[in-house]
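S.K.: Here's my sequence, what's the structure:
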Amino acid sequence: MGLPPKTIVLDNGAYHIKAGFAGGKVVEIPNCLTRSKDGNRLFLGNELANCNDFTTLQFRRAHEKGYLVHWSTETAVWDLVMRNVGVMEPSMADYSLLLTQPVFTMPSIEHNTIQLVFEEFQFDAYLPCTPAELIPWDHGSFTMNQEDAYTGQHGECVLVIDSGYSFTHIIPVIDFSVQEQAVKRVDVGGKLLTNYLKEVISYRKYNMMEETYIVNEIKESVCYVSQNFKEDMEICHEKPRSKLEICYALPDYSTGKHGYIVRDINQKIEQQVLNLSNERFMIPELLFSPSDIEIREAGIPEAVMQSVTHFPENIQAMLLENVVTIGGNCKFPGFHKRLSSELRSLAPANWEVKVFEPSDPICFPWKKASHMPLEHWNANKITRSEYSEHGANIMTRKRRI
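M.R.: This is a model prediction of the structure:
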């Protein structure tokens, strides 16, 4: 059996919230409050779709460096989320909440979160967990897309690479438990990549330092992970025009409010056009080589190998045979091929390296959480009566999944 019918699953990402009833459909909602260019309009969550001019938008996000700290903003976004998933009651007393939190969430944040859950929203039951904990569960008894059916040979040992908005975590999960002593963090996420692209474009082309929304769209449209960085750099120097160069038409808000790739270079374009070549792969390269911008950290493949060395060799081999990638940065074309290639070169020759690529790495943890077995839920949930008796300290009395 799955979760109780009135359980809301909320994957509380710093960039997007993924939410919905357990076993139902998921909705993605921006986890932010956005102020318009003139400062006269505020857009909460997915209300941003009603904006007609995305220039110089200002964002207030509930998270800082990946952790929830702005509680008033999050409360407002959660109110919107509940309406979007179909909850119209003023109180959530008849509903339960399964919520994801990043690994190493501080106790003070956990305490504030449980207060928000039980005092502000008045949920009947609550279970926090990390997205990585959800990945290895066997859901053979549930109907899921065949392409998303995790079929690792050693399901008790899974290495999760979670690369999202704020950072990238390498998380070994053994016997359904996060091995915190071996977790590695790479301080490169989608926010840093977008900010770096803003700097590069502003230095080389147009000043776009205030155009976070537009540059993020450019990043998602044209960037890819190079399989051979030096070779692609040489190609970009070809004359008269590199085969890697792309023309991107910026939005003018008269013919449209979104930019687009110009497929025909001879097409007459009235909007401003960005010509992008090595920028396309320079930006995602930071995931593999943070030192390019003087971040003194290992890239993702090296961080993976640093993580697995905390275990005996037989466990190391099983972890590298069960690598699962989640998070928005995993959607860059070429990401998985490059990751697999570099892990293969770093691992012993007699070990097998397998990288599992979900069809939707952003919503994959939500899908896993949505099909949590009922026995896991019942064994680990925190009820409102328990919170009333023990307060926020109940977090230290209950073990995680």
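
S.K.: switch to C-alpha atoms for all contacts and neighbour counts from now on
M.R.: Will do.

S.K.: got a list of contacts for the host helix or strand of residue 113?
M.R.: Assigning secondary structure by DSSP states H and E places residue 113 in helix 107-115. In this structure, residues lying in contact with helix 107-115 by C-alpha atoms under 8 Å, 6 or more residues apart in numbering are 68, 69, 392, 393, 395.

S.K.: tell me the secondary structure for the fourth one?
M.R.: Spelled out, that is residue 393. helix (DSSP: H, G, I helix; E, B strand; the rest coil).

S.K.: In space, what's closest to it - neighbours in sequence excluded?
M.R.: residue 111 (7.5 Å; C-alpha to C-alpha, 6 or more residues apart in numbering).

S.K.: ok, how many other residues are close to the one you found?
M.R.: 17 (other C-alpha atoms under 10 Å).

S.K.: Check the gap between it and residue 392 for me.
M.R.: 5 Å (C-alpha to C-alpha, to the nearest Å).

S.K.: now swap in residue 366 and tell me
M.R.: Noted for residue 366: a distance of 25 Å to residue 392, by C-alpha to C-alpha.

S.K.: The two: who's more crowded?
M.R.: Using other C-alpha under 10 Å as the criterion, residue 366 and residue 392 rank with residue 366 on top: 28 against 20.

S.K.: what about residue 366, which helix or strand?
M.R.: Residue 366 belongs to helix 364-370, assigned by DSSP H and E.

S.K.: chain center to the very next helix or strand once past that helix: distance?
M.R.: Going down the chain from helix 364-370, the next helix or strand is helix 374-380, by DSSP H and E. Relative to the centre of its chain, helix 374-380 is centred 26 Å away, using C-alpha atoms, centre = their mean, to the nearest Å.

S.K.: same for the helix or strand that helix 374-380 is followed by, what does it pack against?
M.R.: Sequence-wise, the next helix or strand downstream of helix 374-380 (DSSP H and E) is strand 382-383. Applying 3 or more C-alpha pairs under 8 Å, 6 or more residues apart in numbering; DSSP states H and E, we find strand 382-383 packed against strand 125-129.

S.K.: Before we compare anything, build this one as well:
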Amino acid sequence: MTGPTLNAYNDIQAIFKAPPRDATAPVAPAEVLLLIDSGYSHTTVTPLLQGRPLQSAIRRLDVGGKLMTNYLTRLLSLRQFDMRNETYLMNEIKEAACYVTKDFNTDLELSWKGTKGEKRESYMTGGGIAKDYVLPDYHNITKGYLRDHDPKLAGNLKKIAAGKAVENPEDVLTLRNERFTVPELLFNPMDIGLRQPGLAQVVMQSLSVLPIGLWPGLLANVVVVGGNANIDGFIHRLQAEIMALAPSECMVRLARPTSPSPIVSTWQGGANLARDEALLSKLSVTKQEYEEHGGAWVARKFANAGV
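M.R.: Predicted coordinates for the structure are as follows:
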């Protein structure tokens, strides 16, 4: 678990818009930190004390960027174009179009077409939710882009499908409820039959095995890293759900790094650690040690270093 540990060497107070630490001060990990790393393969919750992961409280949610991209690919392939061989493009569409909703039921209602034969006004106009993603043709358009939904294009697409000529034909994917149902998997994995609790519940499960005296410090220093931290609305929704579950006397404070981005936050923490050669030597593992003891020796070094 060296990744979460490296994040503890970032300037945590600066992430929360507090006065940054003195650049000339010795390198030291954050005293208490609850790290949520939502990346490509999964999402992990790791409490850290003095930079050391509390192993018994580490929890994992099997929802990450890969699963969400695959789910979006499946939805759009069933409803519009077959995109099963366009993983890279689908990942770009996910990053450009998806957001975490504040009110799932309301947004779902706005994006609902209606019963058979019905076309509700909010569906026809987009309801402020629908967006069009113009696919690249790699001749005139080398990179796809997102734009506001244009209801008139629906008629053009029908003409193209019927083999009729239209002016300036474009391949367009219209995204409606896909925009928010895909990231919703982080909060409700049961939507696709994954028998795991949502991320807010996973956080509380992690805290439940720790002394309650640590809860205020951990909940007040929750840092979210990884590519999924960039999804619009993710931080606000997660904070609201944790606040609803946490004791009322605990302040819940979430933030994500902005400089550098949450994607490279772990690397930046490692770079900060490397500034202190004496501390780095305590944590370093030689090739001989690694071959003799294996990867677990790295975790042991980080856990037992006098930091």
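
S.K.: Could you check how far the residue nearest to residue 393 of the first structure is from residue 394 of the first structure?
M.R.: 9 Å.

S.K.: and what of residue 317 of the first structure?
M.R.: According to C-alpha to C-alpha, residue 317 of the first structure and residue 394 of the first structure sit 37 Å apart.

S.K.: quick revisit: export the contacts of helix 107-115 of the first structure to CSV and tack on distance to residue 137 of the first structure?
M.R.: Shown next, in CSV, are these (distance: C-alpha to C-alpha, whole Å):
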residue, distance to residue 137 of the first structure
68, 26
69, 30
392, 28
393, 28
395, 23
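
S.K.: which one among the residues you listed gets closest to residue 245 of the first structure?
M.R.: Distance to residue 245 of the first structure across the contacts of helix 107-115 of the first structure (C-alpha to C-alpha) is lowest for residue 68, with 39.1 Å.

S.K.: Grab the nearest non-local neighbour of the aligned partner of residue 110 of the second structure in the first structure.
M.R.: Matched across to the first structure, residue 110 of the second structure falls on residue 235, judged by TM-score structural alignment. Computed as C-alpha to C-alpha, 6+ apart, the closest residue to residue 235 of the first structure that is not its neighbour in sequence is residue 242, at 6.2 Å.

S.K.: Strands of the stretch 51-200 of the first structure, residue ranges please.
M.R.: 58-61, 63-64, 67-68, 96-100, 125-129, 157-163, 168-174, 177-178, 184-186 (DSSP state E, counting those that start in this stretch).

S.K.: How about the contacts made by the residue nearest to residue 235 of the first structure?
M.R.: Residues in contact with residue 242 of the first structure (C-alpha under 8 Å, 6+ apart) are 235, 236, 277.

S.K.: Please indicate which of these has the highest neighbour count?
M.R.: Ranked by neighbour count (other C-alpha under 10 Å), those have residue 277 at the top, with 22 neighbours.

S.K.: quick one: it and residue 371 of the first structure, what's the gap?
M.R.: 43 Å.

S.K.: ok, now residue 270 of the first structure?
M.R.: 50 Å.

S.K.: ok, those two, which is more surrounded?
M.R.: residue 371 (23 against 10).

S.K.: The more buried one pairs with which position in the second structure?
M.R.: In the second structure, residue 371 of the first structure lines up with residue 272, judged by TM-score structural alignment.

S.K.: if we can go back for a sec, and the contacts of residue 242 of the first structure, which is closest to residue 164 of the first structure?
M.R.: Looking across the contacts of residue 242 of the first structure and measuring by C-alpha to C-alpha, the closest to residue 164 of the first structure is residue 277, at 24.5 Å.

S.K.: residues near the closest residue to that closest one other than its chain neighbours, how many?
M.R.: Counting by C-alpha to C-alpha, 6+ apart, residue 277 of the first structure lies nearest to residue 245, which is 4.2 Å off, once chain neighbours are set aside. Neighbours of residue 245 of the first structure under the rule other C-alpha under 10 Å: 17.

S.K.: What is the equivalent residue in the second structure for residue 245 of the first structure?
M.R.: Match for residue 245 of the first structure (TM-score structural alignment): residue 130.

S.K.: for residue 173 of the first structure, same thing?
M.R.: Using TM-score structural alignment, the equivalent of residue 173 of the first structure in the second structure is residue 48.

S.K.: List the residues that contact the nearest residue in space to its match that is not next to it in sequence.
M.R.: Spatial nearest neighbour of residue 48 of the second structure, chain neighbours left out: residue 33 (5.1 Å); criterion: C-alpha to C-alpha, 6+ apart. Each residue near residue 33 of the second structure by C-alpha under 8 Å, 6+ apart is listed here: 8, 47, 48, 49, 51, 217, 218, 221, 222, 223.

S.K.: and residue 33 of the second structure, what pairs with it in the first structure?
M.R.: Mapped onto the first structure by TM-score structural alignment, residue 33 of the second structure lines up with residue 158.

S.K.: just residue 178 of the second structure next, same as before
M.R.: Using TM-score structural alignment, residue 178 of the second structure sits opposite residue 279 in the first structure.

S.K.: what do you get for residue 233 of the second structure?
M.R.: Aligned partner of residue 233 of the second structure by TM-score structural alignment: residue 334.

S.K.: Also residue 224 of the second structure?
M.R.: Using TM-score structural alignment, the equivalent of residue 224 of the second structure in the first structure is residue 325.

S.K.: quick one: its match and residue 164 touch, right?
M.R.: No. Contact criterion C-alpha atoms under 8 Å: residue 325 of the first structure and residue 164 do not qualify, at 10.4 Å.

S.K.: Fine by me, thanks again.
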